[in-house]
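Engineer: everything below, folded, please.
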Amino acid sequence: MRDLSPEDAQAVDRLAFHLLREAYCDLAGVMMRANAEAARTVLGTIEQRLTDTLGRFHSETAEGAASTAIVIAVGDRIGDVMDEAQNRTGAGASALRRAADPRS
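Structural biologist: Prediction:
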């Protein structure tokens, strides 16, 4: 990111995440209204791919000593988006957080 301070680069990341979250939730809503069973299959596949990617990221310790904390934090954030997109709460909440936590 050319000519951006670290704070501005973080603002870019926050805005990009917010926009992607909104788009994903909107898309999930449209899919659920069109065909709930197919939507759950597609969204479940996406969630599994993300879980697998986080697992690989952790096993490669791509971020050094902080890899475990980073994987857990990312799993929490993405899990929140998955739950919001599919209107899941409580016991039905995303398994992504649990799967992303290598301590479990």
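
Engineer: can we go C-alpha only for contacts and neighbour counts from here?
Structural biologist: Will do.

Engineer: tell me what the helix or strand where E37 lies is packed against?
Structural biologist: Using DSSP states H and E, E37 falls within helix 36-59. Here helix 36-59 touches helix 6-34, helix 67-85, helix 96-100, going by 3 or more CA pairs under 8 Å, 6 or more residues apart in numbering; DSSP states H and E.

Engineer: this one as well, want them side by side:
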Amino acid sequence: MKDLSPEDAQAVDRLAFHLLREAYCDLAGVMMTANAAAARTVLSTIEQRLTDTLGRFHSETAEGAASTAIVIAVGDKIGDVMDEAQNRNAAPSARKRTADLRR
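Structural biologist: Below you'll find the model as predicted:
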């Protein structure tokens, strides 16, 4: 991506995120149709691993002074994808756990 402008690099990130979100939601849908209980277990495990990784980034301040804000924003965005993939309309659990980092 060396030859891309910062704006184009951001467009690459947006498109990549969009494609990953679509693929994850499609996969979740197929898994839920095949075996809902197993799908919930797998999706819950993935969600927990992502939450753990965000927690590590937060504790290590891996992104510098803005680490907390970055982790919260990423957690919110990933939480939205997890909720969409699992058709959850209730309070998003990933977002709740990320919000705990604000304390």
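
Engineer: overlay the chains and give the TM-score.
Structural biologist: Overlay of the two chains. TM-score (TM-score structural alignment, normalised by the length of structure 2): 0.95; 102 aligned residues with a CA RMSD of 0.9 Å.

Engineer: sorry, back to before: of all the residues in the helix holding E37 of structure 1, which ones are buried?
Structural biologist: By 16 or more other CA atoms under 10 Å, the buried positions in helix 36-59 of structure 1 come out as 39, 43, 47, 50-51, 54-55, 57-58.

Engineer: contacting residues for the residue nearest the centre of structure 2?
Structural biologist: Taking CA atoms, centre = their mean, the centroid of structure 2 lies closest to I78, which sits 2.1 Å from it. Residues counted as contacts of I78 of structure 2 (CA atoms under 8 Å, 6 or more residues apart in numbering) are A94.

Engineer: closest one of the buried residues of helix 36-59 of structure 1 to S67 of structure 1?
Structural biologist: Of all those, S67 of structure 1 sits closest to H58, with 5.9 Å by CA to CA.

Engineer: so which of the helices and strands packed on helix 36-59 of structure 1 is the most surrounded?
Structural biologist: Most buried of the helices and strands packed on helix 36-59 of structure 1 by mean neighbour count (mean count of other CA atoms under 10 Å) is helix 96-100; its value is a mean of 21.

Engineer: give the aligned range of that helix in structure 2.
Structural biologist: Aligned using TM-score structural alignment, helix 96-100 of structure 1 spans residues 94-98 in structure 2.

Engineer: by how much does the matching stretch deviate from structure 1 on average?
Structural biologist: Superposed on structure 1, stretch 94-98 of structure 2 shows a mean distance to its aligned partners of 1.5 Å (mean CA distance after the TM-score superposition for structure 1).

Engineer: is the counterpart of N87 of structure 2 in structure 1 in a helix, a strand, or coil?
Structural biologist: Aligned counterpart of N87 of structure 2 in structure 1: N87 (TM-score structural alignment). What DSSP: H, G, I helix; E, B strand; the rest coil gives for N87 of structure 1 is coil.
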